[in-house]
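*Asks:* no sequence on this one, just coordinates:
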């Protein structure tokens, strides 16, 4: 029986574990914290040297004494990462993440440099929102020309980690897509990259993460105790890896991740256009295959703020019965780090409405959970206007909160199927590395999901939320004007 050493690099932790051929964890998951460096400027970055050291250490711990049984490695990592390297492969910047807002105010200048914004969206499948690193690249070129002049390699998070393990500058289509300048056929877009002030030749080679593997450096093989020539699968981004473990990208099933950020996606054979809303991203898995939907910036990042303000811990949200559906009129619009659409986008901030003298902290807390659920509903409505999705499958740390998952089922009016395994990214990456994208992957994912917990929508609650949703989205649409006014005021 061969083992896969599978690695999952998130914004808060880097994890690694051994996975057997049936998609089951073999031994203990190893974890090292990769806390973001942040400050009042909006930075949310990883130190690349520390991340590389953590990668090698967590892999060594996971391999332990099983090197001779490991026949491949697998890697999944977060979207929207960006790091610049010099000719010698040394970082010139830290690795910025989706939570980084330093280039938020710069976004209009980037759009002006691009010109036809709608055409950029149609060519890449990526809506024009500030989180895409193409905007950060333009910002660096304008504000730090000395760094731009020394840049030899423009890398996403996957490409940086693959270089550390293989010595090659390679990424996969899904992670490369998150830079915002890869076209829907899988080629780097010369026009967009040229607008940033950089060149196509500085970007990594892009691989089919569902099938392609790259040999590890001999020194890495020795470090891990594996056979020389052992290869690592290019894999997909973290949300794609979770989906592979939960469905194998089956029809009629939506897939989500529920952690610091979140997602709602479905497989599609072609991009989905959303020019008016600018919400939907058609993430390229490989040419001719897309994982379409949207990310949600604010999930546990929003509730962590809530708990900090209330002086409570996670048990409060998990074990306290929180108010009633609709939170007694309190509505939270949880856009504390902006959102990934054209209405809220780079001008977003948190808004709470409906507080009154009779409001309680339980009303406020429930409104936070409901507000995040409405973010998922907004994506579902755009993706599934004819209600063809039969089930929504969720993974990620926050899916362990049963109260929140029931709210999700009620708001979406959809069966929510939650895995009890917290390591679906690790497992999904390993399953793809072993089985590719065919029927064996689907069968493996079915076995993995047999023990999942199902939350059925409560009819009377779903009816309340259906009535509330129209009001919620109407207010959300109207928020753009005051958010813009706030942005103008803060700039004065």
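*Replies:* Great, that's in hand. Bear in mind that the values here come from a model prediction, so they are computed numbers and not experimental data.
*Asks:* drop to CA atoms for contacts and neighbour counts, all remaining ones
*Replies:* OK.
*Asks:* The residue lying closest to residue 307 once chain neighbours are set aside and residue 306: what is the separation?
*Replies:* Spatially, and ignoring its direct neighbours in sequence, residue 307 is nearest to residue 313 (6.0 Å; CA to CA, 6 or more residues apart in numbering). From residue 313 across to residue 306, the span is 10 Å (CA to CA, to the nearest Å).
*Asks:* These two: who's more crowded?
*Replies:* residue 306 (18 against 12; other CA atoms under 10 Å).
*Asks:* Show residues contacting the one helix or strand that one maps to.
*Replies:* In the assignment (DSSP states H and E), residue 306 maps to helix 300-310. Helix 300-310 has contacts (CA atoms under 8 Å, 6 or more residues apart in numbering) with 258-261, 313-314, 334-336, 361, 365, 368-369, 398.
*Asks:* what does stretch 169-176 give?
*Replies:* Residues outside stretch 169-176 that contact it (CA under 8 Å, 6+ apart): 77-80, 155-160, 162-163, 182, 186, 204-209, 234-237, 240, 283-286.
*Asks:* which of those are buried?
*Replies:* Buried residues within those, counting neighbours by 16 or more other CA atoms under 10 Å: 77-80, 155-160, 162-163, 182, 186, 204-209, 234-237, 240, 283-286.
*Asks:* And here is the other one:
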């Protein structure tokens, strides 16, 4: 009789429930979408009860054709860097301020007045930024004092669902890293950060390993979800770090890249990577004893999607008529342009930039346009610009690890043309696994299996994933991109003052 692992991936647009067998087979998945409220220019909130409704609905759907008693564990991957204030009964006191919210700029400045950027970076593994939970909690304290006063714990998305299932207030180390209150060196809440910011440390949940079995599903939550009462609930982790496990990035020096709307490169190390320019940051890994250094850019697949929607209307129409993906036709055009796009450079900063620039005012640009440029050069330059930007992050990590290959996941990994561009820009072998968009849920499922003892260790991920194709770098192309790389960097720096001026318009 088959046994199952149920993983919930609580993302920004919805929850994806995925069922795996303990042999590593994907059985089925269900998605439940929920709303995100964007307002006041850069405020972004979600209703936590929507998360719970999503988990209940998808769980019931997943369990329709199996015996609920055959589910050996439920685990989670979830959006990070949020701030949900709940009372002693776990009742939300307001909507959750999610990762994308940038309202806490004044609170970030307040922290900078109390501690140097470098010291903060060395304690938390991250920069001071409105993106993180600490700044958001300070905003609540400063602007909604009654809610702050009544807050018993602050939670992230998966932590709230764990409470709903078990009645326990916990978080794991990976999600705790995203609060910027965790001391990454000791894996304890930082007394120094708590002291200098004046937050109440008692409002922070208990810290646990990602493999920790929080408890069993309660009778009430069993009734609402369809799970068997007593089913073990395992902490799981933040979505980006679960993706590391789900992509097989589980050993010292292994690297992977997720290419979706945004994109990141991350690796697995035993110690944090502290970049002298703070271009990258660090998460506590799902796997005990490891760290996941990371750099995330804002608009990777987002740039390609913009290209499709705004520049490639002809290709999109043709694709609709043929019943194929427009990206397939666009890729055919891109392949006609040589490496370097005949000297055309694209800066992929359509949404400002996090790593490696950390400049919210950065803007996109095509630089070097000439009369002889063809449409396919413009298309190719967009994919190259994303890869060149990610390569800056990769070069930081190459100083600390001997990286010879990279696993690439996410929707952007589907296209062979883009994978070849990545191989050539990075001068690395690019590995495409069998599952491109299941890494986060797969990482959560494996974490659950290790937690309940079904799996001995995280090496079992090799039962789940298989490499389907490999792109080897083309030497002449890699040489060309090496020549372009410093020009790409100079293009950005030459426009920094222009970006400041544009931001004032």
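*Replies:* Alright, I've got the coordinates. Predicted model only: the values in this text are computed from it and were never measured.
*Asks:* what TM-score do we get after superposing?
*Replies:* In this superposition the chains share a TM-score of 0.89, using TM-score structural alignment, normalised by the length of structure 1; 487 aligned residues with a CA RMSD of 2.8 Å.
*Asks:* ok, back up a step: take the buried ones among the contacts of stretch 169-176 of structure 1 and keep only those in helices.
*Replies:* Secondary structure defined by DSSP state H assigns 157, 158, 159, 160, 162, 163, 240 of those to helices.
*Asks:* Distance-wise, check the third one relative to residue 222 of structure 1.
*Replies:* The reference is to residue 159 of structure 1. Taking CA to CA as the measure, residue 159 of structure 1 falls 22 Å from residue 222 of structure 1.
*Asks:* what's the strand or helix carrying residue 7 of structure 2 packed up against?
*Replies:* With elements taken from DSSP H and E, the one containing residue 7 of structure 2 is strand 4-10. Identification of packing neighbours for strand 4-10 of structure 2 by 3 or more CA pairs under 8 Å, 6 or more residues apart in numbering; DSSP states H and E yields strand 14-21, strand 71-78, helix 439-451.
*Asks:* pretty sure residue 455 of structure 2 is touching residue 449, no?
*Replies:* Yes - between residue 455 of structure 2 and residue 449 there is a contact at 5.4 Å, judged by CA atoms under 8 Å.
*Asks:* Strands of the stretch 401-505 of structure 2, residue ranges please.
*Replies:* Along the stretch 401-505 of structure 2, the stretches classed as strands by DSSP state E, counting those that start in this stretch are 405-409, 429-433, 467-471.
*Asks:* what does the stretch 151-300 of structure 1 give?
*Replies:* Remark: strands assigned in the stretch 151-300 of structure 1 by DSSP E, counting those that start in this stretch are 153-155, 170-172, 205-207, 213-215, 231-233, 253-258, 262-268, 281-286, 289-296.
*Asks:* Kindly reformat the ones you listed as CSV containing distance to residue 43 of structure 1.
*Replies:* CSV is the format used below for those (distance: least, CA to CA, whole Å):
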stretch, distance to residue 43 of structure 1
strand 153-155, 18
strand 170-172, 24
strand 205-207, 28
strand 213-215, 33
strand 231-233, 31
strand 253-258, 23
strand 262-268, 20
strand 281-286, 24
strand 289-296, 19
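*Asks:* for the ones you listed, which one sits closest to residue 404 of structure 1?
*Replies:* Of all those, strand 253-258 sits nearest to residue 404 of structure 1, with 10.6 Å by CA to CA.
*Asks:* Tell me what angle the closest one forms with strand 391-395.
*Replies:* Relative orientation of strand 253-258 of structure 1 and strand 391-395, computed by axes from the mean of the first three to the mean of the last three CA atoms, to 10 degrees: 30 degrees.
*Asks:* and strand 253-258 of structure 1, what other elements does it pack with?
*Replies:* helix 238-246, strand 262-268, strand 391-395.
*Asks:* And the longest one against structure 2, how far off on average?
*Replies:* Right, the one you point to is helix 238-246 of structure 1. Taken over the aligned residues, the distance from helix 238-246 of structure 1 to structure 2 averages 2.3 Å (mean CA distance after the TM-score superposition for structure 1).
*Asks:* what's that helix in contact with?
*Replies:* For helix 238-246 of structure 1, contacts defined as CA under 8 Å, 6+ apart pick out 8-10, 76-79, 174, 235, 249, 255-257, 263, 291, 393, 395, 419, 424-429, 431-432, 441-442, 444-446, 448-449.
*Asks:* The shortest one too?
*Replies:* With contacts defined as CA under 8 Å, 6+ apart, strand 391-395 of structure 1 is touched by 242, 246, 252-258, 414-419, 421-422, 424.
*Asks:* In contact with residue 389 of structure 2, which residues?
*Replies:* Applying CA under 8 Å, 6+ apart to residue 389 of structure 2 gives the contacts 297, 348, 356.
*Asks:* Now do the same for residue 410 of structure 2: its match in structure 1.
*Replies:* With the correspondence set by TM-score structural alignment, residue 410 of structure 2 lines up against residue 396 in structure 1.
*Asks:* Pull up the gap between that match and residue 19 of structure 1, please.
*Replies:* In terms of CA to CA, residue 396 of structure 1 sits 18 Å off from residue 19 of structure 1.
*Asks:* of those two, who's got more company?
*Replies:* A count of neighbours by other CA under 10 Å puts residue 19 above the other of residue 396 of structure 1 and residue 19, at 26 against 23.
*Asks:* Leaving out chain neighbours, which residue sits closest to that one?
*Replies:* Of all residues not flanking residue 19 of structure 1 in the chain, residue 25 sits nearest, at 4.5 Å (CA to CA, 6+ apart).
*Asks:* Quick check, the one you found in contact with residue 17.
*Replies:* Yes - applying CA under 8 Å, one finds residue 25 of structure 1 in contact with residue 17, separated by 6.9 Å.
*Asks:* More neighbours: the two, which one.
*Replies:* Taking other CA under 10 Å, residue 25 of structure 1 and residue 17 do not tie; residue 17 has more neighbours (27 against 20).
*Asks:* Now which of the contacts of helix 238-246 of structure 1 would you call buried?
*Replies:* Here, 16+ other CA under 10 Å leaves 8-10, 76-79, 174, 235, 249, 255-257, 263, 291, 393, 395, 419, 424-429, 431-432, 441-442, 444-445, 448-449 buried among these.
*Asks:* which position in structure 2 aligns with the residue nearest to residue 19 of structure 1?
*Replies:* Mapped onto structure 2 by TM-score structural alignment, residue 25 of structure 1 lines up with residue 26.
*Asks:* From residue 465 of structure 2, how far off is its match?
*Replies:* Counting by CA to CA, the gap from residue 26 of structure 2 to residue 465 of structure 2 is 10 Å.
*Asks:* same check, this time on residue 44 of structure 2
*Replies:* Distance check for residue 44 of structure 2 against residue 465 of structure 2: by CA to CA, it reads 35 Å.
*Asks:* Any chance you could list what contacts stretch 450-458 of structure 1?
*Replies:* Applying CA under 8 Å, 6+ apart, the contact partners of stretch 450-458 of structure 1 are 405, 406, 409, 410, 413, 414, 415, 416, 417, 418, 419, 420.
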